[in-house]
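K.L.:
here are the coordinates; sequence isn't available:
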């Protein structure tokens, strides 16, 4: 009996050459040759999602893997109709909600931003919540209008120093606020 090639078929990945974006798939009792996986690839941008054995794929004319489909073992990420969501196998998430104009990055471990030039953040309000903050720079400049910096309840602008009895000003006096 001759097999008629369908225009579109669904299969399951049984082998993967991740470094070449090629897979073999199982379709209704038969194994395909190595098939290329459709990816975003041109000189402007290259995006690669590595295939996984067991993922269900859509195959065009027995020659090209068009992409994966959600199934019982690979469910859709929880989202709403205004969110674009990417969830990685370790739980890391990138979400953009076009209704609230909110971009959320959720990294389970480290989040690194690297550049050879500069990083600029422009916003109305910024909050950093951390158990420790470390800033290393050869020069640090803080500008804040008429504001103040308060550390452990001590004002940088309005703090005073008590004079000790051994200095030439005499004992018991306090210095004025910072100038």
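P.N.:
On my side now, so go ahead. What you see is a predicted model, and the numbers here were worked out from it, not measured in a lab. Numbers count the residues shown, from 1 in each chain.

K.L.:
C-alpha from now on. contacts and neighbour counts both.
P.N.:
OK.

K.L.:
Give me the residues contacting the strand ranked longest in the chain.
P.N.:
Looking across the chain with DSSP state E, the single longest strand is strand 8-17. Residues outside strand 8-17 that contact it (Cα atoms under 8 Å, 6 or more residues apart in numbering): 22-28, 51-62.

K.L.:
Next up, a structure to set beside the first:
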């Protein structure tokens, strides 16, 4: 007797296979249709309670495959916006793309980790908002005019004193103050000597 396509609910999972309850019948462990070939492989975890179709092979459900999955009361569609594809995970992470606004949105309540040999970002504008930002690199280059709104502090490794080097002219609106402590006194020097205690009553220094 040839069996027909049936709707059922996954009742047991074993790795990449599952059993499906169809009324009073429970199938053998069947393969679940996923994306798998030489180009790419993907895996979406199979869950008990997932409503699926069982496609019989050679007329037998127990030799068939599982085609997943159907929306149900416990797992309804996130929305039905015809211009947007969305994937919502159980922990609240969402990835969506809207073709009307051409906007890709990744929303995560926790971490996003990206690992790559090289990362290239090209954009008209880039905006970063964070409570704290850390960039760790042996060498950092800023190519272009740079505006810093706030203070600059330097430090060496393990909290030792750092240095700040400028190759070019420095224009300052305000004062230059050097400080020190019992172990280190601040001073100002040029190529002709110490300027820390030099006064010239407004006249050019010889």
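P.N.:
That came through, no problem. Just so you know, these numbers come straight off a predicted model, no measurement behind them.

K.L.:
got the residue ranges for the helices in structure 1?
P.N.:
Ranges of helices within structure 1: none, based on DSSP state H.

K.L.:
Do you have the strands of it handy? List them.
P.N.:
Going by DSSP E, structure 1 shows strands at 8-17, 22-27, 30-31, 35-36, 40-41, 46-47, 56-60, 64-68, 83-87, 93-97, 102-106, 150-151, 154-155.

K.L.:
Turn the ones you listed into CSV, columns for mean neighbour count and distance to residue 133 of structure 1.
P.N.:
As requested, these are exported to CSV (neighbours: other Cα atoms under 10 Å; distance: least, Cα to Cα, whole Å):
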stretch, mean neighbour count, distance to residue 133 of structure 1
strand 8-17, 18, 43
strand 22-27, 21, 45
strand 30-31, 12, 55
strand 35-36, 18, 46
strand 40-41, 10, 38
strand 46-47, 9, 34
strand 56-60, 21, 45
strand 64-68, 19, 42
strand 83-87, 15, 28
strand 93-97, 16, 24
strand 102-106, 12, 19
strand 150-151, 10, 13
strand 154-155, 12, 18
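
K.L.:
Looking at those, which is nearest to residue 142 of structure 1?
P.N.:
Residue 142 of structure 1 lies closest to strand 150-151 among the strands of structure 1, at 13.2 Å (Cα to Cα).

K.L.:
helices or strands up against the closest one?
P.N.:
In terms of contacts (3 or more Cα pairs under 8 Å, 6 or more residues apart in numbering; DSSP states H and E), strand 150-151 of structure 1 is not packed against any helix or strand.

K.L.:
now it, how far from the chain's geometric center?
P.N.:
Centroid separation between strand 150-151 of structure 1 and its chain, computed with Cα atoms, centre = their mean, to the nearest Å, is 32 Å.

K.L.:
Structure 2: which residue goes with residue 23 of structure 1?
P.N.:
Structural alignment places residue 23 of structure 1 opposite residue 18 in structure 2 (criterion: TM-score structural alignment).

K.L.:
didn't its match look like it was pressed against residue 31?
P.N.:
Yes. Residue 18 of structure 2 sits in contact with residue 31 when judged by Cα atoms under 8 Å, with a separation of 6.8 Å.

K.L.:
quick one: contacts for the closest residue to residue 92 of structure 1 other than its chain neighbours?
P.N.:
Distance criterion Cα to Cα, 6 or more residues apart in numbering; nearest residue to residue 92 of structure 1, sequence neighbours excluded, is residue 107 at 4.9 Å. By Cα under 8 Å, 6+ apart, the contact list for residue 107 of structure 1 reads 91, 92, 93.

K.L.:
Need the residues you listed in TSV (columns: distance to residue 77 of structure 1).
P.N.:
Listed next are those as TSV, based on distance: Cα to Cα, whole Å:
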residue	distance to residue 77 of structure 1
91	10
92	12
93	10
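
K.L.:
with those residues in mind, which one is nearest to residue 165 of structure 1?
P.N.:
residue 92 (60.0 Å).

K.L.:
who's in contact with that closest one?
P.N.:
So residue 92 of structure 1 contacts 105, 106, 107, 108 (Cα under 8 Å, 6+ apart).

K.L.:
what's the most distant pair in those residues?
P.N.:
Largest pairwise distance in the contacts of residue 92 of structure 1, by Cα to Cα, is 9.8 Å, between 105 and 108.

K.L.:
gap between the most centrally placed residue in structure 2 and residue 71 of structure 2?
P.N.:
Residue closest to the average C-alpha location in structure 2 (Cα atoms, centre = their mean): residue 112, at 3.1 Å. According to Cα to Cα, to the nearest Å, residue 112 of structure 2 and residue 71 of structure 2 sit 28 Å apart.

K.L.:
ok, now residue 60 of structure 2?
P.N.:
25 Å.

K.L.:
The two - which one has more neighbours?
P.N.:
residue 60 (15 against 12; other Cα atoms under 10 Å).

K.L.:
which residues sit in contact with the more buried one?
P.N.:
2, 3.

K.L.:
Spatially nearest residue to residue 104 of structure 1, not counting backbone neighbours?
P.N.:
residue 95 (5.1 Å).
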